[in-house]
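1. sequence isn't available, so here's the structure alone:
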């Protein structure tokens, strides 16, 4: 069934004017000018084909037509509020659905989520199977992606945009000459990779296994460098990409999401 177009803004103005019986006080409530209130009322009267207010010596009065519509209108506004609350309740405040690269989750994100959950036993995390999972299809709250910026999403950078060349310690010179490539690795020009990995996680595992050298985001390699499982082949350098925490604006504005963002970026 086709629904009648409702001039919701004008109806909101009508409700305020009817409560105050004053265009001026309605304007103060709505943070607009009295002239704007008058224009909205006139437009609503034209749309409905009825007169809603009359001016008398005592001030503004509702017509019988205006009186007849007022109670159903206010009931409708209450139902709108109930609808909004129901939709917001669907985004449970204690449940987070997150997509992140497996390797980044393992070396960086998991420990931080554990600290965030400490003292909050009711919090639940649902992890998507792939970092590029669609926000709407998976009902995601947040996603972590290795990218050069947020694009058309809201976002905050989680790690420095730096990369480093690494290899397993004690590897032979021949092994160290073998490059491990992955999409976005930015290997030196002319490199002939011995291994082509599908993602930086596979490249990291290959380097740890002593299969060659690779270029990794610094954040991904830091733990293995610190405990001696990898060694740096030179200093880290600036990179075009970093790990970003991303979400569409509606999710970004959620109170629970803001709390997690503030924790992860503190």
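-> Structure received. None of the values given here were measured: they were computed from a predicted structure.

2. switch to C-alpha atoms for all contacts and neighbour counts from now on
-> Will do.

3. so which elements touch the top helix by length along the chain?
-> Taking DSSP state H as the criterion, the chain has its longest helix at helix 64-90. For helix 64-90, the elements it packs on are helix 8-20, judged by 3 or more CA pairs under 8 Å, 6 or more residues apart in numbering; DSSP states H and E.

4. how far does the helix it packs on sit from its chain's centre?
-> 34 Å (CA atoms, centre = their mean, to the nearest Å).

5. ok, then the element right after that helix?
-> Counting by DSSP states H and E, the element after helix 8-20 in chain order, helix or strand, is helix 23-30.

6. now do the buried residues in that following helix.
-> In terms of neighbour count (16 or more other CA atoms under 10 Å), helix 23-30 has its buried residues at 23-27.

7. what does stretch 71-86 give?
-> Residues residue 77 are the ones in stretch 71-86 that count as buried (16+ other CA under 10 Å).

8. circling back: what angle separates the longest helix of the chain from helix 8-20?
-> Angle, helix 64-90 to helix 8-20, by axes from the mean of the first three to the mean of the last three CA atoms, to 10 degrees: 120 degrees.

9. and here is the other one:
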């Protein structure tokens, strides 16, 4: 069924004028001029084909036609408010759905989500492994991606794009002369790979196991280096891709997303 076009702004002005029985006080409430209120009322009367107000010696009065529609109109505005509150329910929620690479979650994100929950005990998380999942289909609030920029999304870079060459402290001479190849880090020209893996997490595990050396994001391996699980052979050097927190603009504007982003990027 085709819906009738509703002049919602004019109806809002009409409601205010009917409550105050004064264009001046209605204008004060709506932060507009009395002339603007009068224009909206005249436009609404033209649209409806009826007179809503009359001026008398006692001031402004509603006509019978104007009075007849008020209860339904105000009930409709209450429904609008309920609808807006329902749509904002996710914004007020303490539940987060986050997509992140598995290795980054284990090495960097999980400890920080735990720290955030210490300060916000009611927070609940749902983790999605595919960081490139569709925000709408997966109902995501936020994603962590290893990219060269946020693209069409809103985003915050968690750290500058830096990369290092790492290997296990106990790696053999043979391992130090061979590479671990993964899609996110092209090897130097002529380099020989001892193993090809599918992602940064597998490259990190392979390097830590002594299979060879790997080029990896500094943010991903920093804690493993500090803990002595990996040794830096080269770098950190400037890289092209960095870990970004990203989300579409509607999610980015949510208070809960702003709070978590501020904590993680502090």
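-> Looks like it came in fine. The structure presented is a predicted model; accordingly, all values stated were derived computationally and were not measured.

10. overlay them and tell me the TM-score.
-> TM-score of the superposed chains, computed with TM-score structural alignment, normalised by the length of the first structure, equals 0.89; 266 aligned residues with a CA RMSD of 2.2 Å.

11. for the longest helix of the first structure, give me the average deviation versus the second structure.
-> In the superposition with the second structure, the average deviation recorded for helix 64-90 of the first structure is 1.6 Å (mean CA distance after the TM-score superposition for the first structure).

12. re the thing from before, with distance to residue 211 of the first structure added, can I get the buried residues of helix 23-30 of the first structure in JSON lines?
-> Shown next, in JSON lines, are the buried residues of helix 23-30 of the first structure (distance: CA to CA, whole Å):
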{"residue": "23", "distance to residue 211 of the first structure": "77"}
{"residue": "24", "distance to residue 211 of the first structure": "77"}
{"residue": "25", "distance to residue 211 of the first structure": "75"}
{"residue": "26", "distance to residue 211 of the first structure": "73"}
{"residue": "27", "distance to residue 211 of the first structure": "72"}
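
13. tell me the one of those nearest residue 154 of the first structure?
-> residue 27 (33.8 Å; CA to CA).

14. residue in the second structure matching the closest one?
-> In the second structure, the residue equivalent to residue 27 of the first structure is residue 27, according to TM-score structural alignment.

15. which ones are touching that match?
-> Contact partners of residue 27 of the second structure, counting by CA atoms under 8 Å, 6 or more residues apart in numbering, are 33-34, 36-37.

16. now the helices: where do they sit in the stretch 51-200 of the second structure?
-> For the stretch 51-200 of the second structure, the helices defined by DSSP state H, counting those that start in this stretch occupy 64-68, 70-87, 89-92, 102-104, 110-119, 135-138, 173-176, 200-208.

17. as a markdown table, these with distance to residue 185 of the second structure would be great.
-> As requested, the helices of the stretch 51-200 of the second structure are exported to a markdown table (distance: least, CA to CA, whole Å):
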| stretch | distance to residue 185 of the second structure |
| --- | --- |
| helix 64-68 | 70 |
| helix 70-87 | 42 |
| helix 89-92 | 37 |
| helix 102-104 | 15 |
| helix 110-119 | 24 |
| helix 135-138 | 26 |
| helix 173-176 | 17 |
| helix 200-208 | 9 |
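
18. ranking those by burial, who's on top?
-> Using mean count of other CA atoms under 10 Å, the stretch among these with the largest mean neighbour count is helix 200-208, at a mean of 22.

19. quick one: whatever helix or strand comes next after it to chain centroid distance?
-> Sequence order places strand 214-217 as the next helix or strand after helix 200-208 of the second structure, per DSSP H and E. Mean C-alpha position of strand 214-217 of the second structure versus that of the full chain (CA atoms, centre = their mean) differs by 28 Å.

20. with the first structure superposed, average distance for strand 214-217 of the second structure?
-> With mean CA distance after the TM-score superposition for the first structure, strand 214-217 of the second structure departs from the first structure by a mean of 1.2 Å once superposed.

21. if we can go back for a sec, which one of the buried residues of helix 23-30 of the first structure is nearest residue 13 of the first structure?
-> Within the buried residues of helix 23-30 of the first structure, the smallest distance to residue 13 of the first structure is 7.3 Å, found for residue 26 (CA to CA).

22. pretty sure that closest one sits against residue 16.
-> Yes: assessed by CA atoms under 8 Å, residue 26 of the first structure is found in contact with residue 16 at 5.2 Å.

23. how about residue 137 of the first structure, what's its match in the second structure?
-> Counting by TM-score structural alignment, residue 137 of the first structure lines up with residue 137 in the second structure.

24. separation between its match and residue 128 of the second structure?
-> 12 Å (CA to CA, to the nearest Å).

25. residue 38 of the second structure now?
-> 54 Å.

26. count the neighbours of the nearest residue to residue 230 of the second structure once chain neighbours are set aside for me.
-> In this structure, residue 230 of the second structure finds its nearest non-sequential neighbour in residue 168, 4.7 Å apart by CA to CA, 6 or more residues apart in numbering. Neighbours of residue 168 of the second structure under the rule other CA atoms under 10 Å: 26.

27. same deal with residue 199 of the second structure?
-> Residue 199 of the second structure has 16 neighbours, counted by other CA under 10 Å.
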